[in-house]
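Q: Just the structure for this:
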Amino acid sequence: MILRRLSLRAHSRAELARALTAKGIDPEVQQELLDRFEELDLVGDQEFAEQWVESRHRSRGLSRRALAEELRRKGIDADLVTAATSTLDRDDEVRTATAVAQRKLRSMASVSNPVVVRRRLSAALARRGYGTDVALQVVNDVLSDRGQEDEGDAPDHGHYE
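A: Sure thing, here's the model as predicted:
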């Protein structure tokens, strides 16, 4: 069962332990199995976390914050989460958020209201875990590159006093 799961994708030790528990495997046997798989380098939370961050950041455009949350849900230790997500810096996040915003903007070609465009772009970035500072910078840059700067007509919903 473990090998079948690992053949589909890498898993954290905690994910595999939950799967073994669901199958009714004794906790002592689980420990032995997982220890042996670790010895064989088939299971390793550090490698899993690093691969997860690289893959999900590239393919889904997720922010460090969103990736950290996913890793915590997968049972990865906080220190390993920090180490894995620290490989991404603000420039990486801005580049990836820009790509996400540009894709979203292309899908909204028929939307002419700049307030709606700005709101939808900001929401798309927020769903991927980007903070207000990155989202505002990226939305402003993407819209100005496209020539859709709303020139102050729309309220700036990103700044709170």
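
Q: Please make it C-alpha for all contacts and neighbour counts, starting now.
A: Noted.

Q: for stretch 38-52, how far is the first residue from the last?
A: 18 Å (C-alpha to C-alpha, to the nearest Å).

Q: Which helix or strand contains R119?
A: Assigned by DSSP states H and E, R119 belongs to helix 114-127.

Q: For the helix or strand immediately after that helix in the chain, list every residue counted as buried.
A: As assigned by DSSP H and E, the chain's next helix or strand after helix 114-127 is helix 132-146. Within helix 132-146, the residues that qualify as buried are 134-136, 138-143, counting by 16 or more other C-alpha atoms under 10 Å.

Q: of these, closest to H159?
A: H159 lies nearest to L136 out of the buried residues of helix 132-146, by C-alpha to C-alpha, at 9.0 Å.

Q: want to put them side by side, so please do this one too:
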Amino acid sequence: MTRRSTWPGPEAAGADEDGGDPASSRAGVGSPRIKGGRRAPNSRSSGTGSAPFGDGTDEMGQASTASPEQRARALCLRLLTGSPKTRAQLAEAMRRKEIPDEVAETVLARFEEAGMIDDDAFADAWVESRHHSKGLARRALARELRTKGLESEVIEAAVSQLDTDQEVRTARALVERKLRSTRGLDRQRRIRRLAGLLARKGYGEDLSRRVIREAMEAEAAEDPEASSGQQAEEDWEL
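A: Now for the predicted structure:
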């Protein structure tokens, strides 16, 4: 990786490949902090009287008298305390709560100024976390980031941190682990499983073919009775 996330200490997080936020991942992005290193307050300490929740009710479930801006602020704080979110995710959450667009834009702008919303940092942390924890390639990472509502330029800048050499190393590690678990299966079934694994992780066919062939050649060198790389290449075409 050539860039490091500045987002204060992603879901990519304990989720598998379901695209969750990087809250407890290797990238180290957790609850957002505001200037001075203090952790962002949640909705129960936001100073809005009876501490309204995002849906406009207080702790007793009674209708809150909070203004739309107070509700918007409390909702964003609550969501950000759970895990980092993109600007688009917070905007959508406020739309679902029927908070006026102009109010939502005002609150989002203030959170951005305070550094509590940072789409660039979110994308950087997501790429680092999901690649190292799940072995995802650039194609799969870009697909996940698009579901977070990020702009194309932000996504492109984030995935560009992951160079081709790193992708190849990760693909080889994935194949080597899977290859051991497929011993005893016939060649075609092994290849299908290896190719399917890499495809799900977002790796292209050419890279997958090369990595699988190399892995099977190395295995054959150690065990003459194992499938050869050339045979693997031929079986791929079947």
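
Q: what's the TM-score for these two chains?
A: Once superposed, the chains reach a TM-score of 0.88 (TM-score structural alignment, normalised by the length of structure 1), with 158 aligned residues with a C-alpha RMSD of 1.9 Å.

Q: Find me the equivalent region of the helix holding R119 of structure 1 in structure 2.
A: Aligned using TM-score structural alignment, helix 114-127 of structure 1 spans residues 187-200 in structure 2.

Q: buried ones in that stretch?
A: Those would be 187-188, 190-191, 193-195, 197-199, for stretch 187-200 of structure 2 by 16+ other C-alpha under 10 Å.

Q: what does stretch 177-184 of structure 2 give?
A: Quick answer for stretch 177-184 of structure 2 (16+ other C-alpha under 10 Å): L179.

Q: cool, stretch 113-127 of structure 2 as well?
A: Neighbour-count burial for stretch 113-127 of structure 2 flags 115-127 (criterion: 16+ other C-alpha under 10 Å).

Q: Where in structure 1 does it fall?
A: Stretch 113-127 of structure 2 corresponds to residues 39-53 in structure 1, going by TM-score structural alignment.

Q: Ends of the matching stretch, what's the gap?
A: Start and end residues of stretch 39-53 of structure 1 are separated by 23 Å (C-alpha to C-alpha).

Q: And the contacts of that stretch?
A: Contact partners of stretch 39-53 of structure 1, identified using C-alpha atoms under 8 Å, 6 or more residues apart in numbering, comprise 6, 10-13, 34, 37-38, 67, 71, 76, 80-81, 84-85.

Q: Narrow the residues you listed to those in helices?
A: Among those, the ones falling in helices (DSSP state H) are 6, 13, 34, 37-38, 67, 71, 80-81, 84-85.

Q: So how do I select the buried members of these in ChimeraX?
A: Applied in ChimeraX, the following selects the buried portion of those according to 16+ other C-alpha under 10 Å:
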select :13,34,37,67,71,80,81,84,85
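
Q: what's the neighbour count on the aligned partner of Q161 of structure 2 in structure 1?
A: Using TM-score structural alignment, the equivalent of Q161 of structure 2 in structure 1 is T87. Neighbour count of T87 of structure 1, defined by other C-alpha atoms under 10 Å: 12.

Q: Next one: T87 of structure 1 relative to R13 of structure 1, how far apart?
A: T87 of structure 1 is 22 Å from R13 of structure 1, where distance means C-alpha to C-alpha.

Q: Please apply the same query to N113 of structure 1.
A: Distance, N113 of structure 1 to R13 of structure 1, by C-alpha to C-alpha: 48 Å.

Q: Nearest the middle, which residue of structure 1 would you pick?
A: L62 (3.0 Å; C-alpha atoms, centre = their mean).

Q: and it, what element?
A: Counting by DSSP H and E, L62 of structure 1 is found in no helix or strand.
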